[in-house]
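Enquirer: A predicted structure for the sequence below; I have some questions about it.
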Amino acid sequence: MVSSDEVRELLADSGAEVRPDVPLAGLTTLRVGGPATVAECADEAALVRTVGALDAAEIPVLLLAGGSNLLIADEGFPGVVVRIANAGVELTADSVLAEAGAVWDEVVARTVAAGFGGLECLSGIPGSAGATPVQNVGAYGVEVAGPLRRVRLLDRASGEVRWAEPSELGLGYRTSLLKHSDAAVVLAVEFALDPTGASAPLRFGELAAAFGAQEGETRPAAEVRDAVLRLRASKGMVLNPDDHDTWSAGSFFTNPVVPEPEVERVRAAIAARVGDVRVPVYPAPDGVKFSAGWLIERAGFGRGFPGADAPARLSTKHTLALTNRGAATAADLVALAHTVRDGVAERFGVRLHPEPVTVGVTV
């Protein structure tokens, strides 16, 4: 493990602020994770120089901004955590350019307040702007892949900084080429906006119902943002330091896509356990998408599982979120994730996959 003094010397001219033994729990929304040396970069130039210097010295790097989709081991991280803190936001006539460290919901709020539509369905999602294309963040019928115009990337092998088109990123359901590779660092993102102030089409039934609208209709972006924030808050999905249901990484498991030849087998397993019920499914390119939250509940893991005394529990508002009740460790959360994952697999023959990025642990 490299010492903090060595890191400070290496990064003396980078523009980064180096701090030793920082508890990473304080930098993630799950509020778990052991210590590490942190190099905080407040602008793009410092970020590029810092990553370049660490890579040249072959020091392991963990990139961290909002920490909302991250589960870090209790032992911490043995290399250097590069904190992405460049946070500029610029509006044009039909777009918004946000630096990677900008708080995502603040970006959305700023576009809506300025009279633009397009991002309002993504309101209340914790984390940074730079993480949104990595995860292809989505909610209430909108994915980042829709309004995304381009992404500014640092190529870690060559040091080149360039703009990349969405078509280069392999954007899919909660994934991208960026998520599964350390080859590039997101420096900034640009999104197209609707200058009329109309929302994106309402394609999520629950949200459309809130307006008495037909799916596909639009409403003023500001009204849709307010409705999305209310819906998310009711599920514990808007950060609140006083509400342990929000001490989470959001939805912990992705909705599983079952290949067509396996769908009837899964339906039969569900019917054998819970009877002839309506199963919420959605079309997917490679099969049929089932609701992970629905499967978790029907497998016997209700809200608040495994009980009031457990340090890590399913949210009391939303079974798809694994939450830290104030004193949980990463090991506690991993154990709960394994219990839920294995229970769903045993009962329905469907394997759930974690959505958060894991560091030093296996889920």
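Expert: Happy to help now that I have it.
Enquirer: From now on I want contacts and neighbour counts done on CA atoms only, so please keep to that.
Expert: OK.
Enquirer: Buried residues in the top helix by length along the chain, which are they?
Expert: Identified as the longest helix of the chain according to DSSP state H is helix 330-348. Buried residues in helix 330-348, counted by 16 or more other Cα atoms under 10 Å: 330-334, 336-337, 340-341, 343-345, 347-348.
Enquirer: Moving C-terminal from that helix, which element do we reach first?
Expert: Heading C-terminal from helix 330-348, the first helix or strand you meet, by DSSP states H and E, is strand 357-359.
Enquirer: Now do that next one: which elements does it pack against?
Expert: strand 70-72 (3 or more Cα pairs under 8 Å, 6 or more residues apart in numbering; DSSP states H and E).
Enquirer: What lies in contact with the strand it packs on?
Expert: If you take Cα atoms under 8 Å, 6 or more residues apart in numbering as the criterion, strand 70-72 is touched by 24-25, 28-30, 32-34, 249, 330, 356-361.
Enquirer: Give me the distance from the helix or strand that that strand is followed by to the chain's centre.
Expert: Where DSSP H and E defines the elements, the next helix or strand beyond strand 70-72 is strand 80-84. On the basis of Cα atoms, centre = their mean, to the nearest Å, strand 80-84 sits 17 Å off its chain's mean C-alpha point.
Enquirer: Which strands or helices does strand 80-84 pack on?
Expert: strand 35-41, helix 44-56, strand 61-64.
Enquirer: re the thing from before, same list (the buried residues of helix 330-348) but as TSV, adding distance to residue 175.
Expert: Formatted as TSV, these follow (distance: Cα to Cα, whole Å):
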residue	distance to residue 175
330	23
331	25
332	26
333	22
334	21
336	23
337	20
340	22
341	20
343	25
344	22
345	22
347	27
348	25
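Enquirer: nearest residue to the residue minimising distance to the centre of the chain other than its sequence neighbours?
Expert: By Cα atoms, centre = their mean, the chain has its centre lying nearest to residue 69, at 4.3 Å. Spatial nearest neighbour of residue 69, chain neighbours left out: residue 356 (4.6 Å); criterion: Cα to Cα, 6 or more residues apart in numbering.
Enquirer: structure B:
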Amino acid sequence: MPDVEPRPLAQLTTLRTGGIPARMIDAHTTDELVAALLEVWGDGDDWLVLGGGSNLFMGDEPFDGTVVRVLTEGVEWMPSPRPGFARLKVQAGHDWDALVAYAVEAGLAGIEAMSGIPGTVGAAPVQNIGAYGQEIVQTLIEVELLDHATREVSAVPAAELGLGFRTSVLKHHYGSAPLRSAVILSVTLELAEVGHAERPIAGAQLRTALGLAEGQAVSVAWIRDHVLETRRRKGMVLDDTDPDTSSAGSFFQNAVVSASFARTLPDECPRWPVAPDLDPVLVIPLEAFDGYIPPARTQQPDVKVSAAWLIEHSGVGKGFKLPRSRAALSSKHALALTNRGGATAGELAELARFIQGRVQSEFGLILQPEPVLIGVEL
């Protein structure tokens, strides 16, 4: 078993918090990863699987359990049954942005707008990562995972993962356990073979973010370069020299609210409709049919509203920090809580609670954290 000397989790998470775990295992191959997890699960120890540490908020106390670091890498080309598409099977520990760069270099489209997102490929489906109108649900075919309950490895289709807005059945939401406890071993994506020629961009959200006119043609490499530049301006690309990037990315989720609640917010608050669930198929037994068919259910779609706008318009601006605290909002992006150097998890949590309180007081809405919180509460 590849045990290593435990390192402080503050060195392995982008928020720079967390103590030293009791035990640490580095898994460089799938076999090592499976063996490590089976051993830890069999012993009944507390456990934590760690990829890039970019969506994790650890408490200040040492972690009394085993941390398994997923360091597997590799990309395998696979045939697709769809003409003009290719499938990539990627190991869970592979760096996400390295995969995007690889796909763009190969002339494959479908994930280029998610350039610069930190973390590993295995973590991507857990919260259905997305940016500028692209989400991994749009290209994900299946994941290979090790199930905690059955201790078995299986291929699970994307349709069975409950992928939604920054969520899946695998995600550990704040205050609740995941619906399915399992660890992803590999991810299979299906990407369009578009080459390096310029082509029109269909997504309005991506066009707006990059300043493109409708019908304007650009290459996948152009999109990647400009997305990276946009993210850098917001402090959302990891850079050891920039304290604004010592964060977990967007700390609060954009809120999904009812259409009626959205109407109570100022008109200036950015919002986007969320497609409603389709009505279930109505089946009326023939012997019970009396000629009447009930009208279709009508419902206004829910609305996603900008958490960043709510924060800034509750009086908490970019760069805000509480007195004597080493935690602050990013000076570039109102959604990112940053560690300005030596901040404790307690300081970051105090700032998060203050922001939640301000938004609730001004707009009647409680923002929910996006990262996984372990050993810390808001």
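Expert: Cool, got the structure. Given the structure is predicted, the values throughout are model-derived calculations rather than measurements.
Enquirer: Now the TM-score, please.
Expert: TM-score of the superposed chains, computed with TM-score structural alignment, normalised by the length of the first structure, equals 0.88; 338 aligned residues with a Cα RMSD of 1.9 Å.
Enquirer: Quickly find the element holding residue 8 of the first structure.
Expert: Counting by DSSP H and E, residue 8 of the first structure is part of helix 4-10.
Enquirer: buried set for that helix?
Expert: 4, 7-8.
Enquirer: any chance of these in TSV, plus distance to residue 262 of the first structure?
Expert: Formatted as TSV, the buried residues of helix 4-10 of the first structure follow (distance: Cα to Cα, whole Å):
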residue	distance to residue 262 of the first structure
4	52
7	51
8	54
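Enquirer: Can you give me the distance of residue 233 of the first structure to residue 101 of the first structure?
Expert: Per Cα to Cα, to the nearest Å, residue 233 of the first structure is found 24 Å from residue 101 of the first structure.
Enquirer: from what I can see residue 150 of the first structure touches residue 169, true?
Expert: No. Assessed by Cα atoms under 8 Å, residue 150 of the first structure is found out of contact with residue 169, at 9.8 Å.
Enquirer: Which one of the buried residues of helix 4-10 of the first structure is nearest to residue 57 of the first structure?
Expert: Nearest to residue 57 of the first structure among the buried residues of helix 4-10 of the first structure is residue 7, at 9.8 Å by Cα to Cα.
Enquirer: Return the residues in contact with that closest one.
Expert: residue 18.
Enquirer: Per the alignment, name the residue of the second structure opposite it.
Expert: In the second structure, no residue is matched to residue 7 of the first structure (TM-score structural alignment).
Enquirer: Quickly note the distance from residue 7 of the first structure to residue 185 of the first structure.
Expert: Applying Cα to Cα to residue 7 of the first structure and residue 185 of the first structure gives a distance of 20 Å.
Enquirer: Would you map the strands across the stretch 251-363 of the first structure?
Expert: Along the stretch 251-363 of the first structure, the stretches classed as strands by DSSP state E, counting those that start in this stretch are 257-258, 281-284, 287-290, 312-314, 322-324, 357-359.
Enquirer: right, so of those, which gets closest to residue 297 of the first structure?
Expert: That would be strand 312-314 among these, by Cα to Cα, at 10.3 Å.
Enquirer: Mean deviation, the closest one versus the second structure?
Expert: The superposed strand 312-314 of the first structure is, by mean Cα distance after the TM-score superposition for the first structure, a mean 0.4 Å from where its aligned residues fall in the second structure.
Enquirer: what would the strands of the stretch 251-363 of the first structure look like in JSON lines with mean neighbour count and distance to residue 194 of the first structure?
Expert: What follows is the strands of the stretch 251-363 of the first structure, written out as JSON lines (neighbours: other Cα atoms under 10 Å; distance: least, Cα to Cα, whole Å):
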{"stretch": "strand 257-258", "mean neighbour count": "21", "distance to residue 194 of the first structure": "32"}
{"stretch": "strand 281-284", "mean neighbour count": "13", "distance to residue 194 of the first structure": "28"}
{"stretch": "strand 287-290", "mean neighbour count": "19", "distance to residue 194 of the first structure": "30"}
{"stretch": "strand 312-314", "mean neighbour count": "28", "distance to residue 194 of the first structure": "38"}
{"stretch": "strand 322-324", "mean neighbour count": "29", "distance to residue 194 of the first structure": "35"}
{"stretch": "strand 357-359", "mean neighbour count": "16", "distance to residue 194 of the first structure": "32"}
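Enquirer: Any chance of the ones you listed in CSV with distance to residue 64 of the first structure as columns?
Expert: CSV is the format used below for these (distance: least, Cα to Cα, whole Å):
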stretch, distance to residue 64 of the first structure
strand 257-258, 29
strand 281-284, 31
strand 287-290, 30
strand 312-314, 23
strand 322-324, 20
strand 357-359, 11
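Enquirer: among these, which is nearest residue 59 of the first structure?
Expert: Going by Cα to Cα, the one of the strands of the stretch 251-363 of the first structure nearest residue 59 of the first structure is strand 357-359, 15.6 Å.
Enquirer: Report the aligned residue range of the second structure for that closest one.
Expert: Under TM-score structural alignment, the match for strand 357-359 of the first structure is residues 372-374.
Enquirer: Stretch 59-74 of the first structure now?
Expert: With TM-score structural alignment as the criterion, stretch 59-74 of the first structure aligns to 45-60.
Enquirer: can you pull out the helices in the second structure?
Expert: So, for the second structure - with DSSP H - the helices run 30-43, 96-105, 204-210, 220-233, 259-262, 307-312, 345-363.
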